[in-house]
Each structure stands twice: as C-alpha cells, then as structure tokens.
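J.: my questions concern the predicted model and sequence given below.
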Amino acid sequence: MGRHAPEPRSRNRPLKVYVTETERTALTEAARSAGLSVSDFLRRVGLGVQVRSILDQDHVHEVMRARADLGRVGGLLKMWLAERPGVGAPPRSVRALLDRIEAAQDEVRQKVRAL
C-alpha cells in the first residue's frame, strides 16, 4: 500500500477495536518494542506502513560493533604476523586463529543481511 500523508493534527476520530486480553498485551508489547504508542502502532500497521522494532535495530548495531571488533583483532594479528612471525606463538597457530576470525566475520555479515 502507498504511504498516506498524515492529516494536520486532526486526529480526533477514535476507532474501536475489540481484542482479547492476550491480544491487547501482544499489541501493547509490539508497540513498545517499536517505540510507539498503541494508537500510532495500530495506525501504521493498518495503513500498511512497515513498523520496525527498535530492539531489532539495537541488536543489529551490537552485532555490527562485534564484527568491527573481530576486524580489529584480525588486523592486529596480521600486523603481528608481518612484523614478528614466530614470536610468542607459531605462525601456523596464529594463521589458523586469523582464519577463524575471518570466518566469524563472514557469518556475522550473512546473518545481519538476513535480517
């Protein structure tokens, strides 16, 4: 459905929706997780506007920060391999760890794209 432009603050026409207590709780929680009032949530859903959960967005940002941290660790390992190979740990072990970090980064990237 297309987006509907809001009318100038003339929202004085209530619309009754009969729900069970379970449905009321679910709608209230869904609105809260989207950072909206129940009225705004129902209006947007009813008009076909996609409502995104702010919790989901927070989780995506956390995952992206973790992916960036993995990248920094991988960068430090690469630098260590280039500047001090064999000091403190065998290069083969460090390269294996680096491969695991890169695989974890790829997995995080794929999961975020799937959201």
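T.: Looks like it arrived, so ask away.
J.: can we go C-alpha only for contacts and neighbour counts from here?
T.: Will do.
J.: tell me the first helix or strand C-terminal of the top helix by length along the chain.
T.: In terms of residue count, the longest helix belonging to the chain (DSSP state H) is helix 54-83. The helix or strand immediately downstream of helix 54-83 is helix 91-114, counting by DSSP states H and E.
J.: that next one - contacts with which helices or strands?
T.: Here helix 91-114 touches helix 54-83, going by 3 or more Cα pairs under 8 Å, 6 or more residues apart in numbering; DSSP states H and E.
J.: what angle do the helix it packs on and helix 91-114 make?
T.: 160 degrees (axes from the mean of the first three to the mean of the last three Cα atoms, to 10 degrees).
J.: endpoints of stretch 29-46, how far apart?
T.: One end of stretch 29-46 sits 17 Å from the other (Cα to Cα, to the nearest Å).
J.: what residues of that stretch count as buried?
T.: By 16 or more other Cα atoms under 10 Å, the buried positions in stretch 29-46 come out as Ala30, Ala31, Arg32, Ser33, Ala34, Gly35, Leu36, Val38, Phe41, Leu42, Arg44.
J.: put this next to the first one:
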Amino acid sequence: MGKDEKQTGRKRHHHLRVPVFPEEKEEIERQARQAGLSVARYLREVGQGYEIKGITDYERVRELAQINGDLGRLGGLLKLWLTDDVRTAKFGEATISALLGRIEATQDDMGRVMKAIVRPRAER
C-alpha cells in the first residue's frame, strides 16, 4: 500500500499504459529519481499538473552553508567595528567599504547557488 493509499484509505484500481521509447523511459526514470518519487507517482503528479518538488542537491546545500558562514564572519567584523572594539581601531573607511562590498558579493554568490538549485516552474 502506497503513502497516498494509507492517507486516503483508498486503493487505485485503474492503470494507464503509455508507450515510450527507451530514451524517454530513461529520462522519465531519471527525473522521478531526481524528484525522490516513484515513476508512477511522478507521472501521476505531473499528469495532474502538480509542481514537482525535487530533492535538493546536497553539494549545493553544503556550498550555501559555507557562504552563510562567510556572511557570519563578515558580519562579525562589521559588528566589531560598529561597537568601537579596540581590535578594529585601525579599520578605516576604505576597509569598511571593502568589507561591505565583500558582504554584497557573498550575497550574490548565495543568490547564484540558490538559482542553480531551484528549477523554474512548469507552465500550467
């Protein structure tokens, strides 16, 4: 019994047959795996117009975590400067401007990674 059947208490009795070429079969199976779904559930959801939410690439998540750490460290430096900490007494305007520029560049990096993870929605 599948997850949907357990939730609704209903069992599916009707089957659809769809003839496909071998390369189409491989592509459908690849996309289903990428979404973390069985082929049947993937096709059922796509066929009903549902947006498929895939499994996020772990490498991209790791990259985002590193970028987030960079932002935290840069923010910590800025906080020290704003609190007039003696360790930042030598920071001048040029240093702070460079720090703010680096924070902005790091945010851009994060946006780039996020765009690579998120796929555009299918036209409905």
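T.: Received it, and whenever you're ready, just let me know what you need. All figures in this text were calculated on a predicted structure; none of them were measured in a lab.
J.: that older thread, adding secondary structure and distance to Ile54 of structure 1, write the buried residues of stretch 29-46 of structure 1 out as TSV.
T.: Formatted as TSV, the buried residues of stretch 29-46 of structure 1 follow (DSSP: H, G, I helix; E, B strand; the rest coil; distance: Cα to Cα, whole Å):
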residue	secondary structure	distance to Ile54 of structure 1
Ala30	helix	10
Ala31	helix	10
Arg32	helix	9
Ser33	helix	6
Ala34	coil	5
Gly35	coil	6
Leu36	coil	10
Val38	helix	15
Phe41	helix	13
Leu42	helix	16
Arg44	helix	15
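J.: returning to what we had before: in the longest helix of structure 1, what counts as buried?
T.: Neighbour-count burial for helix 54-83 of structure 1, counted by 16+ other Cα under 10 Å, picks out Val60, Val63, Met64, Arg67, Leu70, Gly71, Gly74, Leu77, Lys78, Leu81.
J.: ditto for stretch 6-15 of structure 2
T.: Judged by neighbour count (16+ other Cα under 10 Å), stretch 6-15 of structure 2 contains no buried residues.
J.: centre of the chain to it, how far?
T.: 31 Å (Cα atoms, centre = their mean, to the nearest Å).
J.: thinking again about what came up before, which of the buried residues of stretch 29-46 of structure 1 sits closest to Ser53 of structure 1?
T.: Of all these, Ser53 of structure 1 sits closest to Ala34, with 4.1 Å by Cα to Cα.
J.: residues contacting the nearest residue to the closest one once chain neighbours are set aside?
T.: Nearest-residue entry for Ala34 of structure 1: Ser53, 4.1 Å, with adjacent residues in sequence omitted and distances by Cα to Cα, 6 or more residues apart in numbering. Applying Cα atoms under 8 Å, 6 or more residues apart in numbering, we find Ser53 of structure 1 in contact with Ala30, Ser33, Ala34, Gly35.
J.: which of these show up in structure 2 as well?
T.: With both residues aligned by TM-score structural alignment, their matches' Cα atoms under 8 Å, the contacts of the contacts of Ser53 of structure 1 that structure 2 also has are Ser33, Ala34, Gly35.
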